[in-house]
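Asks: Pasting the sequence and the predicted coordinates here, then a few questions.
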Amino acid sequence: MADELIFYTNPMSRGQIVRWMLEEVGAPYETKILGYGTSMKDAAYLAINPMGKVPAIVHNGRVVTECAAICAYLADAFPSAGLAPATTDRADYYRWLFFAAGPVEQAITAKHFGIEPDADQQRMAGFGSLGAALDALEGAIAGKTYVAGERFSAADVYVGSQIDWGLQFGTIPSRPAFEAYAVGLRERAGYKAAKAIDNALIAEMQATPA
């Protein structure tokens, strides 16, 4: 039943990552669109995510927040979709899924806010520097179709979303390895379906007077 899997999002948010993952999973789900500064901060949603941010999912009454965690959770909750490697072969899967969610995300955010760690600060910051994080990310996907083995996985949804978004908005520099990896992922039916849904929602929101 769709009400067993509820997706809280805004189409102009990181919820696009989870939308893609949900479309890859292929299970029915209900979407609840929340507004910034309005329904995201209502008591009803704060009971789900005290941060008042999207995305979040509720699956059979259990809450999961944080994009990378949601991707990993959905891969395990719906094993028939084949979006997680065997438990004995998850080293790269976990490594790069959470590297993109941790050091890469932090480094891009710091750069956006004009923060450039000096040499001493780089030893303390988990991401070191943006350049170091991007070089490591490039090494993870260079010459590969998928980031964790020979099959598409939830790690590709998250890593691919970071790279795809970054290339589009200039937060990640264009490099041949990034471009080649992103091009392949953009051809997936799940990616296209998710983008179509969110783009339609964005158009609808923009056409509606405030």
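Replies: Nice, thanks for sending it over.
Asks: contacts, neighbours, all on C-alpha from now
Replies: OK.
Asks: list the contacts for the nearest residue to Ile141 once chain neighbours are set aside?
Replies: The shortest distance from Ile141 to any non-neighbouring residue, by Cα to Cα, 6 or more residues apart in numbering, is to Val147 (5.4 Å). Val147 makes contact with 92-93, 96, 140-141, 155-156, 159, according to Cα atoms under 8 Å, 6 or more residues apart in numbering.
Asks: Use this one as the comparison:
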Amino acid sequence: MQEEIVFYTNPWSRGGIVHWMLEELGQPYRMVVIEYGPPMKSPEYLAINPMGKVPAIRHGNTVVTEAAAICAYLAETFPEAGLLPTPEGRGDYYRWLFFTAGPLEMALSLKAANFTLSAEQQMQFGCGSCETAVDTLAQAVAGRRYIAGDSFTAADIYVGSHIGWGMQFGTLDRRPEFEAYWNGLKDRPAHRRTEEAIAKAMPAEPTPSG
């Protein structure tokens, strides 16, 4: 009997990335919505993720947190879903998946907090300047349908989600490179199903995240 995938999430979280990944995966899963505040800091959930944050998955006895790690884990655990690139595309796959999860997200978060890094701090933090990080991402997707090789992969889910949300919420400029790349991904049936499910689960007003 196949081990159950349990997906812990909240509609106002990065769980939407994993939700899309699970829909593309085509494997059954059980979704558990965790409210911000005491439920997310409860002993039961802290046993899953001591950080008290979502998303997380439990696959049998294996627990994985962090959206990028979850996407990579699921792609490798279920290769029949075709969400891993060919060996020739693996370099770009891992490079851009973890560039987006690391330097890009840090740079955008610092900018959103109105924190300007000095030249020395750019080296210390490892993300460089926000302008350089965004320019690097734009160069990575320019003229490409997919970020790694010639087929859709888990890296497109992760990178595409950040680009789509970034343009929607104003943390990324609507550059032609970003719009062209995102337009090639956003109408995938699995993404549409994810958007519909999140919209149904979304409360009228967001609860501040913790």
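Replies: Perfect, thanks for sending it. Keep in mind that this is a model prediction, so the values were computed, not measured.
Asks: Now compute the TM-score of the two chains, please.
Replies: Here the TM-score for the pair of chains, by TM-score structural alignment, normalised by the length of the first structure, is 0.94; 205 aligned residues with a Cα RMSD of 1.4 Å.
Asks: ok, back up a step: where does the residue nearest to Ile141 of the first structure land in three-state SS?
Replies: Secondary structure assignment for Val147 of the first structure (DSSP: H, G, I helix; E, B strand; the rest coil): coil.
Asks: Quick check: the nearest residue to Cys127 of the second structure once chain neighbours are set aside vs Ala56 of the second structure, distance?
Replies: Among residues not flanking Cys127 of the second structure along the chain, Pro103 sits closest, at 4.2 Å (Cα to Cα, 6+ apart). Distance, Pro103 of the second structure to Ala56 of the second structure, using Cα to Cα, to the nearest Å: 21 Å.
Asks: same deal with Leu83 of the second structure?
Replies: 19 Å.
Asks: Can you flag the buried ones in the contacts of Val147 of the first structure?
Replies: Among those, the ones that count as buried by 16 or more other Cα atoms under 10 Å are 93, 96, 140-141, 155-156, 159.
Asks: which parts of the longest helix along the first structure are buried?
Replies: Identified as the longest helix of the first structure according to DSSP state H is helix 189-207. By 16+ other Cα under 10 Å, the buried positions in helix 189-207 of the first structure come out as 190-191, 194-195, 198, 201.
Asks: Quick check: of the residues you listed, which lies closest to Tyr181 of the first structure?
Replies: Distance from Tyr181 of the first structure was checked for each of those by Cα to Cα. The minimum falls on Tyr191, at 13.6 Å.
Asks: Pretty sure the closest one sits against Val25.
Replies: No: between Tyr191 of the first structure and Val25 no contact is recorded; they are 11.4 Å apart, counting by Cα atoms under 8 Å.
Asks: At which residues are the helices of the first structure located?
Replies: Going by DSSP H, the first structure shows helices at 15-25, 43-46, 67-77, 91-99, 105-112, 119-124, 130-141, 154-169, 176-186, 189-207.
Asks: Ok, which of those helices comes nearest Glu4 of the first structure?
Replies: Closest approach to Glu4 of the first structure among these (Cα to Cα): helix 67-77, 12.0 Å.
Asks: list the helices and strands that closest one packs on?
Replies: helix 15-25, strand 56-59, helix 154-169 (3 or more Cα pairs under 8 Å, 6 or more residues apart in numbering; DSSP states H and E).
Asks: Distance to Ala110 of the first structure for these - can I get that in CSV?
Replies: What follows is these, written out as CSV (distance: least, Cα to Cα, whole Å):
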stretch, distance to Ala110 of the first structure
helix 15-25, 21
strand 56-59, 24
helix 154-169, 14
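Asks: Out of those, the one nearest Ala207 of the first structure is which?
Replies: Closest of those to Ala207 of the first structure is helix 15-25, at 19.7 Å (criterion: Cα to Cα).
Asks: Give me the mean deviation of that closest one from the second structure.
Replies: For helix 15-25 of the first structure, the mean deviation from the second structure after alignment is 0.4 Å (mean Cα distance after the TM-score superposition for the first structure).
Asks: tell me the angle of that helix relative to helix 154-169?
Replies: 140 degrees (axes from the mean of the first three to the mean of the last three Cα atoms, to 10 degrees).
Asks: and helix 15-25 of the first structure, what other elements does it pack with?
Replies: If you count contacts as 3+ Cα pairs under 8 Å, 6+ apart, helix 15-25 of the first structure packs onto helix 67-77, helix 154-169, helix 189-207.
Asks: Need the outlier residue of the first structure, farthest from its centre.
Replies: Centroid-distance maximum for the first structure: Asp120 at 30.4 Å, with Cα atoms, centre = their mean.
Asks: And that one, what's its match in the second structure?
Replies: Alignment note (TM-score structural alignment): Asp120 of the first structure maps to Glu120 of the second structure.
Asks: separation between its match and Pro43 of the second structure?
Replies: Glu120 of the second structure is 40 Å from Pro43 of the second structure, by Cα to Cα.
Asks: on that earlier part again, list the residues that contact the residue nearest to Cys127 of the second structure.
Replies: Counted by Cα under 8 Å, 6+ apart, Pro103 of the second structure has contacts 126-128, 133.
Asks: and if you look at Gln122 of the second structure?
Replies: Contacts for Gln122 of the second structure (Cα under 8 Å, 6+ apart) come out as 128-129.
Asks: Over to Trp20 of the second structure?
Replies: 157, 190-191, 194.
Asks: Farthest-apart pair in these, please.
Replies: Applying Cα to Cα across the contacts of Trp20 of the second structure, the maximum distance is between Ile157 and Thr194, 11.8 Å.
Asks: Fine by me, thanks again.
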